[in-house]
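>>> sequence and predicted structure below; questions after.
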Amino acid sequence: MTLVAGIDAGTQSVKVVVYDPAARLVVASASAPLELISGDDGSREQHPSDWVAAVQACFGRFDAEVRGRIAALAVSGQQHGFVPLDADGQVLAPAKLWNDTSSAAECGQIMDAVGGAQRCIELAGNPILAGYTAPKLPWTRKHRPDVYARLATILLPHDYLNFVLTGRTFCEYGDASGTGWLDVRTRQWSKDLLRATDPQRDLSACLPPLAPPDALFDVAPAIAAQLGLPATAKVAVGGGDNMMAAIGTGCVAEGRLAMSLGTSGTLFAYSDTPVVDPQGAWAAFCSSTGGWLPLICTMNCTAATEQVARLFGFSTREGDAYIHATPPGADGLTLLPFLNGERTPDLPHGKGVLAGLDPHNMSPAHVYRAAMEGATYSLKYGYDAFVRAGLRFERIVLTGGGANSAAWRQMVADVFDLPVDVPRQAEGAAFGAALQALWSLRRAQGDATPLSQLVEHHIATDPALAAVPDPARATAYRAPYQRFLHHLDAVTPLYAG
């Protein structure tokens, strides 16, 4: 009768699922919205207290009997954020998020301090990109000096929720990879990069200890009472949302490719060994399962389609009709959807560009299609880098809010010319966190089943949501994709500085 829970603290909402592993059934789920604080300088922030309130609201919607049977839970959190705590564990300022580009200039400053981007990749496996945690520290030192002076602990969003749940500070390798400070090959903090971030201070003293993938912690008594959990409940180490989505989509063995169509878009593939690109074409992250997770991230996915839908006064739930009313390529209309700057390609100062307007394609349907195509082409741009490196895939497992769109599922199948599967559990990150909690709990009880076997047992795809490439449409998308790349080449010099 044991249940496990997964918490996914995303950019737009917090979602919680409660899973019955014996029945292989999600028995309860809830979500609560979050507000985003946006600034003209590219800042994107949230109050960590809002995450806690959203978690409490979600658990408050579950029956007491369900909450009382939860034996373990884990947190999935948006990556790269920066939560500053003082010596008493109090939050000092709003959390700067993954899509915050206000510290883009600090990226170059850190890399220059160690000898450039190439040296940065040699030291840690990744360049320092806009949105990563590392540049948020010198930004805070400059713009919030009082906060920086009182800074005692650096936490990521998922670390902070773990701190609330357990009263302890710790980090794990997958999420730590997105700080820019972790050497992904050795799984150790890079002293050189920490020194380059702040040569006047030992930032390693502010970083929490790194916990192994199967670590379990006791839930704090006060929070257990607030959430209605048993006092004996355990908190697994959790991880970044992409790492948990990898578990929730079965991307825990080599040869599998997962794609998330969320506010940001991601592509990730499991590897037993580090997969580092010398040019930094992808993020060479650790997984939250003891392996590695090479990852492509775009900053504008459903963020772009939702913005266009709002502009023309309709909901994305109605969006498929607009896609069906227009042909592949949107009759020559191309949208570079870099509304929040962009990470892939690396254009933190990028802006959205709409090109090819004429009297025949100046319609809401065409612009909406161009937004969906642009978001998909951005992911294809990153996928091409995987392919050039010799990685090969047979299918795509799709998750995230965009996967609810039949038109988008078919577009992905056609643009990538690969079959698309969709897991029955739509909330891949929350479900992945629940499965990690289950695996960690069972290991603590003496069960040595590998995580890959446990995941294979609990994950199923929905045949009704599958999509296969249509040869005619796959061909029809090739020229528009090349047009996208040509426009990208043309505007890159405008936004590269």
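Received the coordinates, thanks.
>>> contacts and neighbour counts: CA atoms only from here.
Fine.
>>> how about Trp292, what does it touch?
Residues counted as contacts of Trp292 (Cα atoms under 8 Å, 6 or more residues apart in numbering) are Tyr270, Ser271, Asp272, Thr273, Pro274, Val275, Ala284, Phe285, Cys286.
>>> now do the contacts for the nearest residue to it once chain neighbours are set aside.
Spatially, and ignoring its direct neighbours in sequence, Trp292 is nearest to Cys286 (4.0 Å; Cα to Cα, 6 or more residues apart in numbering). Cys286 makes contact with Tyr173, Gly174, Asp175, Ser177, Val184, Arg187, Pro274, Trp292, Leu293, Pro294, according to Cα under 8 Å, 6+ apart.
>>> want to compare, so here's the second one:
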Amino acid sequence: MADKSFILGMDIGTTSVKVCVYDPKTKEIVAKQNKDTAANIPSDQGIEGNKQDVPKIVSAIHYCISRLPRDVLRSVTKIGVCGQMHGVLLWKKGAWEKVEKDGVVMRFEATRENMSALYTWQDTRCKPEFLESLPKPDSRLNCYSGYGCATLLWMLKHKPEKLKNFQYSGTVQDFVVTMLCDLDIPVMSDQNAASWGYFNTEKNEWNTDILKSVDFPVELLPKISRSGEFAGKLKAAWNGIPEGTPVSVAMGDLQCSIIATLETKEDAVLNISTSAQLAFVVNNVTDLGCKTVEHLPYFNNTHLVVAASLNGGNVLATFVKMLQQWMLELGFPTPQSKVWEKLIALGLEAKTSNMQIIPHLLGERHAPTAKASVENIDLSNIQLGSVFKSLCDSLIQNLHHMMPKEILRNANVKRIVGNGSGLSRNAVLQRAVEHYYSLPLEFTSGGDAAKGAAIAII
């Protein structure tokens, strides 16, 4: 392997960490690992809060890296990092340590007492009234609950002492890059900064004056770098990866999953995992006359046109859990895999009914108070397969409402490339996509954000 040069890609997601070693010459993944983080922790905000324990996430990263072949890791020449956008954690000096054995760094560990929890993108503590009370950002992009700057502004109002305890802030992937490179000041990509709100994507800078006007501690904000650039170098050899290996500034998981999936400019990507996103790449920002679509920073000064719904695989998973719970209460415990299998089989046989489901179980960023509802229930459409088909249809109908097929047609999109386990394992959803968008849906071998993080820094 001496003459090989590989890239390590890392995706620090909402539920799991995924890593892969990518060979840029053959465009193949040489090795990969993943691990569920099981990092969720209770919040004092009850169901409105959504927090994760960062040391557990760092531990999952170590688990993955330590299980990759050493001879492969010795040939890693660059590290690309991406992760869940919008979230924020705070830390101060001493937030991590290197665990050594016989003078060799075995792993990095996060130090819980010198950091806050990660407040994730799913956090809903910022109510519409609170968001309306905030100064208007100088940005094309809105600021919603769960976005880093909104969460920090909420703390400024409700828990100001918490902010005074810390020196730095960033997404969890920014923290990991800072730790690996032992940076004095965290560096954040334009992709992650845009996901926090109060960031001007044209000027590539924070809205510092606007934030200062409400006494926001702007010194907490990270420095900005373009996605695809490097934040620093690996401070110490790590499981065989040489010391001094360049580490990318952390990028957005959405952008990285798309760079790994897109084959031509005529593709749109539909990702359905926890939530759902439909996106395609454009060179310039234009008004599409649609408030539910946003232009996000992509790579090489291009933009991603995105409709991002909070309701995706999570809604279907909740439906499955509800059925499981009912079965348990009736005295017939059923494994989750069996429920899924049966639902998909029944859903494929079901005819289209007039049942109308609004799937806003988690609201939407543009309609945070929206709830789910069902209409037009009658004796002909209450079979399990029919209800499941209506639910799958409703998720795609909801996305279509956010990004109508005319937008894709006008952008010369010729096919939709599917991505995410929520879509790849569910043929009922796949049929709904082709029905609502009148475009072929295809799956390619790409789609992995960890692979995308490697591709983005070739």
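Noted; the coordinates are in hand. For clarity, every value in this text was computed on a predicted model and none was experimentally measured.
>>> hmm, back to that, can I get the contacts of Cys286 of structure 1 in a markdown table including distance to Ser260 of structure 1 and secondary structure?
Formatted as a markdown table, the contacts of Cys286 of structure 1 follow (distance: Cα to Cα, whole Å; DSSP: H, G, I helix; E, B strand; the rest coil):
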| residue | distance to Ser260 of structure 1 | secondary structure |
| --- | --- | --- |
| Tyr173 | 21 | helix |
| Gly174 | 17 | helix |
| Asp175 | 17 | helix |
| Ser177 | 19 | helix |
| Val184 | 22 | coil |
| Arg187 | 25 | coil |
| Pro274 | 22 | coil |
| Trp292 | 17 | strand |
| Leu293 | 14 | strand |
| Pro294 | 14 | strand |
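>>> residues in structure 1 aligned with stretch 165-181 of structure 2?
Counting by TM-score structural alignment, stretch 165-181 of structure 2 lines up with residues 150-166 of structure 1.
>>> returning to that earlier point: out of the contacts of Trp292 of structure 1, which are buried?
Buried residues within the contacts of Trp292 of structure 1, counting neighbours by 16 or more other Cα atoms under 10 Å: Tyr270, Ser271, Pro274, Val275, Ala284, Phe285, Cys286.
>>> was I right about the fourth one contacting Ala284?
This points to Val275 of structure 1. Yes: using Cα atoms under 8 Å as the test, Val275 of structure 1 is close enough to Ala284 to be in contact (5.9 Å).
>>> between the two, what contacts are shared?
Trp292, Leu293, Pro294.
>>> with distance to Ser43 of structure 1 as extra columns, can I get those residues in a markdown table?
Formatted as a markdown table, the shared contacts of Val275 and Ala284 of structure 1 follow (distance: Cα to Cα, whole Å):
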| residue | distance to Ser43 of structure 1 |
| --- | --- |
| Trp292 | 30 |
| Leu293 | 27 |
| Pro294 | 27 |
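>>> quick one: residues contacting Cys206 of structure 1.
Cys206 of structure 1 neighbours (Cα under 8 Å, 6+ apart): Leu151, Ala152, Thr153, Ile154.
>>> from Cys107 of structure 1, how far out is the third one?
Between Thr153 of structure 1 and Cys107 of structure 1 the computed distance is 21 Å (Cα to Cα, to the nearest Å).
>>> between those two, who's got more neighbours?
Cys107 (25 against 21; other Cα atoms under 10 Å).
>>> corresponding residue for that one in structure 2?
By TM-score structural alignment, Cys107 of structure 1 lines up with Leu131.
>>> can you list which of the contacts of Trp292 of structure 1 carry over to structure 2?
Shared with structure 2 under both residues aligned by TM-score structural alignment, their matches' Cα atoms under 8 Å, the contacts from these are Tyr270, Ser271, Asp272, Thr273, Pro274, Ala284, Phe285, Cys286.
>>> number of nearby residues for the counterpart of Ile357 of structure 2 in structure 1?
In structure 1, the residue matched to Ile357 of structure 2 (TM-score structural alignment) is Leu335. Applying other Cα under 10 Å, we find 25 residues neighbouring Leu335 of structure 1.
>>> circling back to that earlier point, closest one of the shared contacts of Val275 and Ala284 of structure 1 to Ser49 of structure 1?
Relative to Ser49 of structure 1, the closest of the shared contacts of Val275 and Ala284 of structure 1 is Leu293; by Cα to Cα it sits at 30.0 Å.
>>> tell me the contacts of the residue mapped onto that closest one from structure 2?
In structure 2, the residue matched to Leu293 of structure 1 (TM-score structural alignment) is Leu304. By Cα under 8 Å, 6+ apart, Leu304 of structure 2 lies in contact with Gln255, Ala279, Phe280, Val281, Val282, Glu294, His295, Leu296, Pro297, Tyr298.
>>> which of the helices or strands spans the first one?
This points to Gln255 of structure 2. helix 253-259 (DSSP states H and E).
>>> against structure 1, where does that helix fall?
Against structure 1, helix 253-259 of structure 2 falls on residues 241-247 (TM-score structural alignment).
>>> so how far is the matching stretch off the chain centroid?
Centroid separation between stretch 241-247 of structure 1 and its chain, computed with Cα atoms, centre = their mean, to the nearest Å, is 8 Å.
>>> this completes my enquiry, with thanks.
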